[in-house]
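A.B. asks: Give me a model of this one.
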Amino acid sequence: MSHARAAVHRAARVAPAFAALSGARRAELLGRIADALDARADELVAVAGQETDLPEARLRGELARTTAQLRKFGAVVTEGAYLEATVDHADPGDTPPRPDLRRMLRPIGPVAVFAASNFPFAFSVAGGDTASALAVGCPVIVKTHPGHPGTSAFTATLVAAALAEGGAPDGVFQTVEGFEEGLELVDADELEAVAFTGSLRGGRALLDRCTARERPIPFYGELGSLNPVVVTPDADAARGAALAAGLAGSFQLGDGQFCTKPGLVLVPEGSALEAALPDSVVAGEPRMLTPAIADGYASGRDRAAAIPGVEVLAGGGGATAPTVLAADAATLLAHRELLDEVFGPVTVLVRYRDAAALQEVLETLEGSLTMTLHAEPEEDVTGLADWMAGRAGRVLFGGWPTGVAVSWAQHHGGPWPATNTVFTSVGATAVRRFLRPVAYQDAPASALPEALHDDNPLGIPRRVDGVYVLPATPAG
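C.D. replies: Just a heads-up that it's a prediction; the model follows:
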């Protein structure tokens, strides 16, 4: 038996005991992990800096986000609404007559998490996928990323030790390494779901593998995203230079290696934004996270720049140099390959002549994690905002999409190819991926989970006979 399959088997054995722990108990374990990472922050940042060449300030901020989201998921499961506990008492007068029905969400079992390259802490070994799965009682097996092996090993050691010291069942957190072990992990009979953050190509391969299993399992992928931005003529006239500075900061942030990088910006012909943008493009050739990312960036950018009608407005030259490309709407419509995501510090300005030309370009766009609209307060953008909501998981009015807050209301997902599901990988409802509903009909009280007892011993929000009921004293 491969290491990956053995890890899943081990996780499956302890899954019932882990699921039986209370939300407060699992929150305590997440807090222990966060405390352990915070206590070794200097060492973790040093190792990650050597492997990724990311600046210390960025890594410290990311590690702080990582430990904060561990604690926030603890708060989510302590509060208890995530269970969606629902009680419908028997009603013989209903049509049809209703038995006693009680429903809640329960953990699905062992989960595989494929770590991302571009966030060595927040989307890696102890990142949001791991935190949200552990929070609801699912054992986790992480397939580590080869871009930061030392950081992954160090983090995993701290996580495992914190769980052990906290008395967690042995086997609720494990790691595997290597491409073949990753495939073995997906194929393991007792695995219940896969969470992945990475390329569209890699994600599609894993999705197909999850579906091809004798017993298919869910695949939750955060994949490719162009994150289009629309600048109206009024907004450009009012603050084009400021918008150029904001765009430059966003598409070059982290050397363009964020999934929310604005990769396509629609601007009116003759825009002040376009005139001002070249002054904010940084010279030089940054080191990318991995050689494969660097090669993919250079080849993708150069392919786009070689399209007839596309000009290099700023930057370029070096293999990894930040670059602004520009084209008119007709060029994009004739060459849809301009809409292919290029991971790295490049953005494409597309000039539109009027509202009709803008709408024609918009209709070519696929789903994205985000869409951003820059307009003036007096403009009626209702129709455009509604259209964007149909194509993106997060619609921004002003600002820039890089930077994803971890909160109750956050949604980090979107229509294909941004993700392949309706779920989020960031924020409180990320836990929903690792839960499934179970209804209990005419069950004796002794067979019911505490969340469904009449006296609500957990003190959690519930819907009872159609009415949402808040506890007199909040849980925790």
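A.B. asks: Going by C-alpha atoms from here, please, whenever you check contacts or count neighbours.
C.D. replies: Will do.
A.B. asks: Setting aside sequence neighbours, what's the nearest residue to residue 164?
C.D. replies: For residue 164, ignoring the flanking residues on the chain, the nearest one in space by C-alpha to C-alpha, 6 or more residues apart in numbering is residue 170 at 7.0 Å.
A.B. asks: meant to ask about residue 10
C.D. replies: residue 171 (5.9 Å).
A.B. asks: To which secondary structure element is the one you found assigned?
C.D. replies: Here residue 171 sits in a region with no helix or strand, counting by DSSP states H and E.
A.B. asks: again, but for residue 251
C.D. replies: Using DSSP H and E, the element containing residue 251 is helix 233-252.
A.B. asks: Another sequence for comparison is provided below:
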Amino acid sequence: MTFTPHGQHLIAGEWVGSDQRFASEPATGPAHKYCVGTVDLVNRAALAAEDAFWTYSATSRADRAAFLNAIADEIDARGAAITEVGCAETGLPAGRLQGERGRTVGQLRLFAAHILKGDYLDHRVDAAQPDRQPAPRPEIVMMQQPIGPVAVFGASNFPLAFSTAGGDTAAALAAGCPVVVKGHSAHPGTAEIVAEAVKAAIEKTGMPKGVFSLIQGGKRDVGTSLVQHPLIKAVGFTGSLAGGRALFDLCAQRPEPIPFFGELGSVNPMFLLPHAMAARADALGTGWAGSLTMGAGQFCTNPGIAVVIDGPNADVFAASAKAALEKVAPQVMLTPGIAAAYHAGEARFGAASGVTALLTAQSSGREARPNLFEVSAGAFAANHDLAEEVFGPLGLIVRVASEAEMVTLAKGLLGQLTATLHMDADDLDTARRLRPVLERKAGRVLVNGFPTGVEVVDAQVHGGPYPASTNFGATSVGTLSIRRFLRPVAYQNMPAELLPTR
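C.D. replies: A predicted model of the protein is given here:
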């Protein structure tokens, strides 16, 4: 199945054009033209979403589950075409796109099963006590209700799982909230074909047409108008710290402030404890190199920093990581802009005071080669820039003098998506000192693993303290993420016939 994009927006069930067009920048193959989003299209999509909310929010859990499963079916039916266009646009290998499609439909099906159980409603009942003295107690029933239309911004690094019908969209639709997606210009063709799948599912299940819209491209005014539109009640975002913070501030400055659930970046530090290093420093260095370069280092859980105690085992670890990284061929990055930012990060680390380059490989164009640096704990603490994410296959080894200094360094870190302990049984005492620090710094704490790869399960947390995300109490992966798009409502002395049937 060959896919030829028509380059239009999907607004309330209709493909709509606009006057201006932009050209895609594929890694391979021909570029295509896509209509540019406008403020007027945002308004039309938001109005349609609000109109759809009154019907969609009242649908049964069974009907919404059938809708989510239908979206998954329609995406799978277009699987070959999605892989073809996605590979061309992003430069990602076919296996990665196929795996990400599996994750995307898996999320949709997971939410379908989750809402059928009903637990997410957090349904609570306090029975009336009419004979209570000195005053009777009314009956109070509480349950979660959908908040209204949600805006979702597609991510550059996950054209499927964090974009058009990705986790934010799946969670919002499961909650009963219509969605307006701002597509990412890095993969507009992928967004279009997935939107076709959603449109087909809407028609198949009889859902209101305004339950989903896709707006392609557009300048800053399009994103601004979307998060500031008075009918939008929450925003899901995965992207850069600068872009996310700007949108977060706009949400807070609205006459009616709304929640902004942004995942903004993380260096995902690993702490390699002494007994684990003594037993397998060589293997740990090789494993880190593999995780660091997976997908050209373009994962939000990429472990950019390894903290080790200075000494011979640290030398073995560094040599092993360097040797493994030297074997990694240049990889195509998702966009020219991402590649340019990675090249700037290479230069920044290379020129930083106190930083030693262990492996420097000049990158050019849209390709990335691995880079490896090391620094002392003191120099790391003195230069805040070294703790900032470089999106790509760049690793930094931080050498500390002792386990106590390792704990001190951990306490000085900003919020992270993940933090990892590599340990053996004899490292338990040190791990006990680090665990309370790391759980305060990160949303997911791992032991003896690498954080790249996020399991989509009920217990998963993909979020963390700022700047990893803008809401430390939320996750963008796992069924708990549905809570972002719900709010509790208490019903006092409400007749059973009048209570909502959820």
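A.B. asks: tm score of chain vs chain?
C.D. replies: The TM-score (TM-score structural alignment, normalised by the length of structure 1) is 0.92; 451 aligned residues with a C-alpha RMSD of 1.3 Å.
A.B. asks: before we move on, back to that, and for the helix holding residue 251 of structure 1, what span of structure 2 is it aligned with?
C.D. replies: Aligned by TM-score structural alignment, helix 233-252 of structure 1 corresponds to residues 274-293 of structure 2.
A.B. asks: so how much does that stretch differ from structure 1 once superposed?
C.D. replies: Aligned to structure 1 and superposed, stretch 274-293 of structure 2 gives a mean residue distance of 0.8 Å (mean C-alpha distance after the TM-score superposition for structure 1).
A.B. asks: and residue 444 of structure 2, helix, strand or coil?
C.D. replies: Three-state call for residue 444 of structure 2 (DSSP: H, G, I helix; E, B strand; the rest coil): strand.
A.B. asks: Please read the previous query as pertaining to residue 314 of structure 1.
C.D. replies: Quick answer, by three-state DSSP: residue 314 of structure 1 is strand.
A.B. asks: my read: it touches residue 305, true?
C.D. replies: No - judged on C-alpha atoms under 8 Å, residue 314 of structure 1 makes no contact with residue 305 at a distance of 11.5 Å.
A.B. asks: Quick check: neighbours shared by the two?
C.D. replies: residue 325 (C-alpha atoms under 8 Å, 6 or more residues apart in numbering).
A.B. asks: In structure 2, what residue spans correspond to helices?
C.D. replies: With DSSP state H as the criterion, structure 2 has helices at 39-56, 61-77, 79-90, 94-117, 167-175, 188-205, 220-228, 241-253, 274-293, 312-326, 336-351, 377-382, 403-411, 428-441.
A.B. asks: winner for burial among those?
C.D. replies: Ranked by average neighbour count under the criterion mean count of other C-alpha atoms under 10 Å, these are headed by helix 167-175 at a mean of 29.
A.B. asks: just the strands in the stretch 351-476 of structure 1 please.
C.D. replies: 368-374, 392-397, 435-441, 462-464, 467-469 (DSSP state E, counting those that start in this stretch).
A.B. asks: Show where the fourth one falls in structure 2, residue numbers please.
C.D. replies: In the comparison with structure 2, strand 462-464 of structure 1 aligns to no range at all (TM-score structural alignment).
A.B. asks: for that strand, packing partners?
C.D. replies: strand 86-88, strand 467-469 (3 or more C-alpha pairs under 8 Å, 6 or more residues apart in numbering; DSSP states H and E).
A.B. asks: To residue 142 of structure 1, which of those strands lies closest?
C.D. replies: With C-alpha to C-alpha, the closest approach to residue 142 of structure 1 among those belongs to strand 86-88: 32.8 Å.
A.B. asks: mean shift between the closest one and structure 2?
C.D. replies: Taken over the aligned residues, the distance from strand 86-88 of structure 1 to structure 2 averages 0.5 Å (mean C-alpha distance after the TM-score superposition for structure 1).
A.B. asks: how close does residue 268 of structure 1 get to residue 382 of structure 1?
C.D. replies: When distance is defined by C-alpha to C-alpha, to the nearest Å, residue 268 of structure 1 is 19 Å away from residue 382 of structure 1.
A.B. asks: which residues touch residue 195 of structure 1?
C.D. replies: Residues counted as contacts of residue 195 of structure 1 (C-alpha under 8 Å, 6+ apart) are 111-114, 129, 219-221.
A.B. asks: of those residues, which stay in contact in structure 2?
C.D. replies: Here is what carries over to structure 2 from those, by both residues aligned by TM-score structural alignment, their matches' C-alpha atoms under 8 Å: 111-114, 129, 219-221.
A.B. asks: Could you find the residue nearest the spatial middle of structure 1?
C.D. replies: The residue lying closest to the centre of structure 1 (C-alpha atoms, centre = their mean) is residue 425, at 3.5 Å.
A.B. asks: need the contact list for it.
C.D. replies: 128-129, 222, 411-413.
A.B. asks: Could you rerun that using 10 Å?
C.D. replies: 123, 128-129, 132, 195-197, 220-222, 406, 410-413, 419, 431-433 (C-alpha atoms under 10 Å, 6 or more residues apart in numbering).
A.B. asks: just residue 371 of structure 1 next, same as before
C.D. replies: Residue 371 of structure 1 touches 225-230, 260, 262, 264, 385, 388-389, 391-397, 400-401, counting by C-alpha under 10 Å, 6+ apart.
A.B. asks: how far away is the aligned partner of it in structure 2 from residue 76 of structure 2?
C.D. replies: The alignment partner of residue 371 of structure 1 in structure 2, by TM-score structural alignment, is residue 419. Computed as C-alpha to C-alpha, the residue 419 of structure 2 to residue 76 of structure 2 distance reads 34 Å.
A.B. asks: cool, residue 229 of structure 2 as well?
C.D. replies: From residue 229 of structure 2 to residue 76 of structure 2 the distance is 33 Å (C-alpha to C-alpha).
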